[in-house]
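Participant: Below are the sequence and a predicted model; questions follow.
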Amino acid sequence: MGPQLLLDTSHLMKHVDALDEAVRTHANAQPAARHERIVVDFVQRQCAEIINLGVALGCAAFCMGIVLGVYLLLERL
């Protein structure tokens, strides 16, 4: 089994996607769907920001690894 993410949102996102689909199909029938849509948009935006932050941190760690590796190689010369 692979490592678990600190914040696993897969179950939440499945629920949000199902809610999003329900809101889209019943938007005209239910006036409360507007509030649900706001919640869905908020959760999707937050998830995208968390993913962007994770990617940025991963890139920074990779770059720091390269810099540290080059520094250690040059130190041995």
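Facilitator: In hand now; what should we look at?

Participant: only C-alpha atoms for contact and neighbour calcs from this point on.
Facilitator: Will do.

Participant: tell me the contacts of residue 40?
Facilitator: In this structure, residue 40 makes contact with 16, 17, 19, 20, judged by C-alpha atoms under 8 Å, 6 or more residues apart in numbering.

Participant: Not counting sequence-adjacent ones, nearest residue to the first one?
Facilitator: For residue 16, ignoring the flanking residues on the chain, the nearest one in space by C-alpha to C-alpha, 6 or more residues apart in numbering is residue 40 at 6.0 Å.

Participant: Second structure for comparison follows:
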Amino acid sequence: ERKYEILEKGHRYLDIDIDEIPIFIRKNKVLVLGKHANTVDDIDNEELVVIAFVEDKASYTYYDDDGRTLDYR
């Protein structure tokens, strides 16, 4: 379960559980999330979640590295 909240500028104290991790994203930025993996061999990028908070414009480049070879060159 994900919770999204837009905060105004300034300092905040957040009431969160010990097992929660807050992520702060600036406006017009993109965050790409994948499934949890314990090792590079376990990474599965077949399904990604793209989160973007856009007021003007935002873009990203998807770079798929297999983690083993130099095929990206």
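Facilitator: Great, that's in hand. Computed from a prediction, not measured in an experiment: that's the story for all the values here.

Participant: Do you know the score for how well these two fit?
Facilitator: Here the TM-score for the pair of chains, by TM-score structural alignment, normalised by the length of structure 2, is 0.23; 33 aligned residues with a C-alpha RMSD of 4.4 Å.

Participant: ok, back up a step: TSV for the contacts of residue 40 of structure 1, including distance to residue 55 of structure 1?
Facilitator: TSV is the format used below for the contacts of residue 40 of structure 1 (distance: C-alpha to C-alpha, whole Å):
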residue	distance to residue 55 of structure 1
16	22
17	23
19	27
20	26
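
Participant: Which of these fall within helices?
Facilitator: Secondary structure from DSSP state H places 16, 17, 19, 20 of the contacts of residue 40 of structure 1 in helices.

Participant: Could you check how far the second one is from residue 36 of structure 1?
Facilitator: When distance is defined by C-alpha to C-alpha, to the nearest Å, residue 17 of structure 1 is 12 Å away from residue 36 of structure 1.

Participant: more crowded one of these two?
Facilitator: Between residue 17 of structure 1 and residue 36, counted using other C-alpha atoms under 10 Å, residue 36 has the larger neighbour count: 17 against 14.

Participant: Alright, I will stop here.
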